[in-house]
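Colleague: With the input below, show me the fold.
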Amino acid sequence: MKKSILIIMVLFAGFAFGQGGPKIEFKAKDNTIDYGTVNKDDDSGMRSFEFTNTGDAPLIIIDAKSTCGCTVPSYSKDPIAPGGKGKIDVKYNMNLGPIRKTITIETNAVNYDEGRVALKITGDVVAKPVVNLLEKKSTSPMMN
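Modeller: Next up is the predicted model:
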């Protein structure tokens, strides 16, 4: 009887401490991509969150949703093998002003609560300055 209890305790301890399965690790620090300050007309708004499956089972991206329609995530539906790499592409529509958006990824990863990972994009979109070539410059050497 004592032997059976000991075996059961060892099995439970193994499950508690050795959580195997798929694990997702993102390359971006704090799972955030900073666009910086970008010109609306000069940037496509496309960025990629690169990740690695550091676990011991295939990783599956189940779904990806953004906080608004201005940010569209896309991803491969194929499982990522242990040690394999993947990416989640994010297309922001480049509205003028600050960028503060969250994309929630649902996975089968065991290293995030319920497999949900929050990815963030930040930055600032500005209009490209308009240069008027007909406007006189006050610092022209010809004007003196």
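Colleague: only C-alpha atoms for contact and neighbour calcs from this point on.
Modeller: Fine.
Colleague: can you give me the helices for this structure?
Modeller: 2-17 (DSSP state H).
Colleague: List the contacts of Y92.
Modeller: Y92 is in contact with 44-46, 70-72, counting by Cα atoms under 8 Å, 6 or more residues apart in numbering.
Colleague: Sort out for me which of these are in strands.
Modeller: When DSSP state E defines the strands, the subset of the contacts of Y92 inside them is 46, 71-72.
Colleague: of the residues you listed, buried ones?
Modeller: Buried members of those, counted by 16 or more other Cα atoms under 10 Å: 71-72.
Colleague: next up, for comparison:
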Amino acid sequence: MDLYWASSPVLQILLYQEAWLNKLALQEKAFTNYSTHLRKQKHMKLFFLSLLLLAGLTSFAQNDIKFNKTTHQFGKIKKGVPATFVFTYTNNAAKPVVIEFANAECGCTKPVYSQAPTPKGKTSTLKVTYNAEAVGVFKKRVDVKFAHSNQPYILTIEGEVVEAKK
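Modeller: Coordinates of the predicted model:
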């Protein structure tokens, strides 16, 4: 009787139909995987293109103002004697620029700057004074924001305060 069912045309049709459906399911799965792969590839291309565009715009915006130096090393300074450094910047933008604000990370550091616009192609300064009251190594940051820019420029002063000889 088992032999009969194995050779039965009905069973053979059912087995063929099942194999055909399995093959179709595999093809559909392969197509779905491939289309998912293509979508991911498209998203990756868009992501990298956006990243390159953003990097280009950021570097372009950062070139509008060029500081001669963004970090100053005072070396060893005496306790109780304020240390000052003057940062110089050049306006490479097409129009005059104005410092909107300059914020120091603590009260021991004081930035001083002009409110006057810096014309195209001209230089201007920002003076930073550190009040050396605590002995030890220091590294202080001043964030400078220009009116035309969304991103602050970061200036750093560092050094070591030592006891004054008596």
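Colleague: list the ones among the contacts of Y92 of the first structure that the second structure also has?
Modeller: Retained in the second structure by both residues aligned by TM-score structural alignment, their matches' Cα atoms under 8 Å are the following of those: 44-46, 70-72.
Colleague: which one of the contacts of Y92 of the first structure is nearest G20 of the first structure?
Modeller: V72 (31.5 Å; Cα to Cα).
Colleague: Identify the residue spatially nearest to the closest one, adjacent ones excluded.
Modeller: Excluding the flanking residues, the one nearest V72 of the first structure by Cα to Cα, 6 or more residues apart in numbering is K91, at 5.1 Å.
Colleague: how close does that neighbour sit to P79 of the first structure?
Modeller: 22 Å (Cα to Cα, to the nearest Å).
Colleague: got it, and E114 of the first structure?
Modeller: Counting by Cα to Cα, the gap from E114 of the first structure to P79 of the first structure is 18 Å.
Colleague: quick one on the thing from earlier: the residue nearest to V72 of the first structure against R47, yeah?
Modeller: Yes. Using Cα atoms under 8 Å, K91 of the first structure is in contact with R47, at 6.6 Å.
Colleague: So for E114 and P79 of the first structure, which residue has more residues nearby?
Modeller: Neighbour totals were compared for E114 of the first structure and P79, and P79 leads with 15 against 11 (other Cα atoms under 10 Å).
Colleague: What's the match for K87 of the first structure in the second structure?
Modeller: Following TM-score structural alignment, the counterpart assigned to K87 of the first structure within the second structure is T125.
Colleague: so who does its match touch?
Modeller: Contact analysis of T125 of the second structure by Cα under 8 Å, 6+ apart lists 86-89, 113-114.
Colleague: The residue mapped onto K65 of the first structure from the second structure: how many residues sit nearby?
Modeller: Under the alignment (TM-score structural alignment), K65 of the first structure pairs with N103 in the second structure. When neighbours are defined as other Cα under 10 Å, N103 of the second structure has 17 of them.
Colleague: Check V144 of the second structure too.
Modeller: So V144 of the second structure, with other Cα under 10 Å, has 19 neighbours.
Colleague: Hmm, N150 and it touching each other?
Modeller: No. Under the criterion of Cα under 8 Å, V144 of the second structure is not in contact with N150, lying 10.7 Å apart.
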